[in-house]
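>>> Sequence first, predicted coordinates after that:
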Amino acid sequence: MSDTMLFTVAIFVFVMMLIGLGLTVWEFSRGQPHREGELAENRSRAQRETA
């Protein structure tokens, strides 16, 4: 393989890794575990208000 082809492949792999990292960060900040935590907080707040 030529140097240009290796560089192109390396850039492609790097971009794919950045996209994966970005999606992972987005999922952990806005994904299902985050929503479950908000739901639990809302339930406990509602129970305190009714007590």
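Cool, the structure landed.
>>> For the rest of this, base every contact and every neighbour count on C-alpha atoms.
Fine.
>>> May I ask you to name the longest helix in the chain?
The longest helix of the chain (DSSP state H) is helix 3-30.
>>> Tell me which helix or strand comes right after that helix.
Counting by DSSP states H and E, the next helix or strand C-terminal to helix 3-30 is helix 32-50.
>>> ok, structure two:
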Amino acid sequence: DRDVVLVNFNYRLGVLEKIDITIFWKKKVTELRKKRISHKPPSQRQNKVEIK
């Protein structure tokens, strides 16, 4: 029984770590996108907004 509990606990920790990593990457990606959009001229920026 103790082994099963340990495995479940480790699995949960792994899942939490994966969630943290995905959140981290999503933040990174959004930051990069914002930087790219800000570098482009206004006409292209407006087009991107319209697509969304």
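Yep, that arrived. Owing to the predicted nature of the structure, the values given are computational and were not obtained by experimental measurement.
>>> tell me the angle of the longest helix of structure 1 relative to helix 32-50?
Angle, helix 3-30 of structure 1 to helix 32-50, by axes from the mean of the first three to the mean of the last three C-alpha atoms, to 10 degrees: 10 degrees.
>>> list the helices and strands helix 3-30 of structure 1 packs on?
Applying 3 or more C-alpha pairs under 8 Å, 6 or more residues apart in numbering; DSSP states H and E, one finds that helix 3-30 of structure 1 contacts no other helix or strand.
>>> can you tell me which residue in structure 2 aligns to G20 of structure 1?
For G20 of structure 1, the aligned position in structure 2 is K18, judged by TM-score structural alignment.
>>> Correct me if wrong: H34 of structure 1 contacts V25.
No. Counting by C-alpha atoms under 8 Å, H34 of structure 1 stays clear of V25, with 11.9 Å between them.
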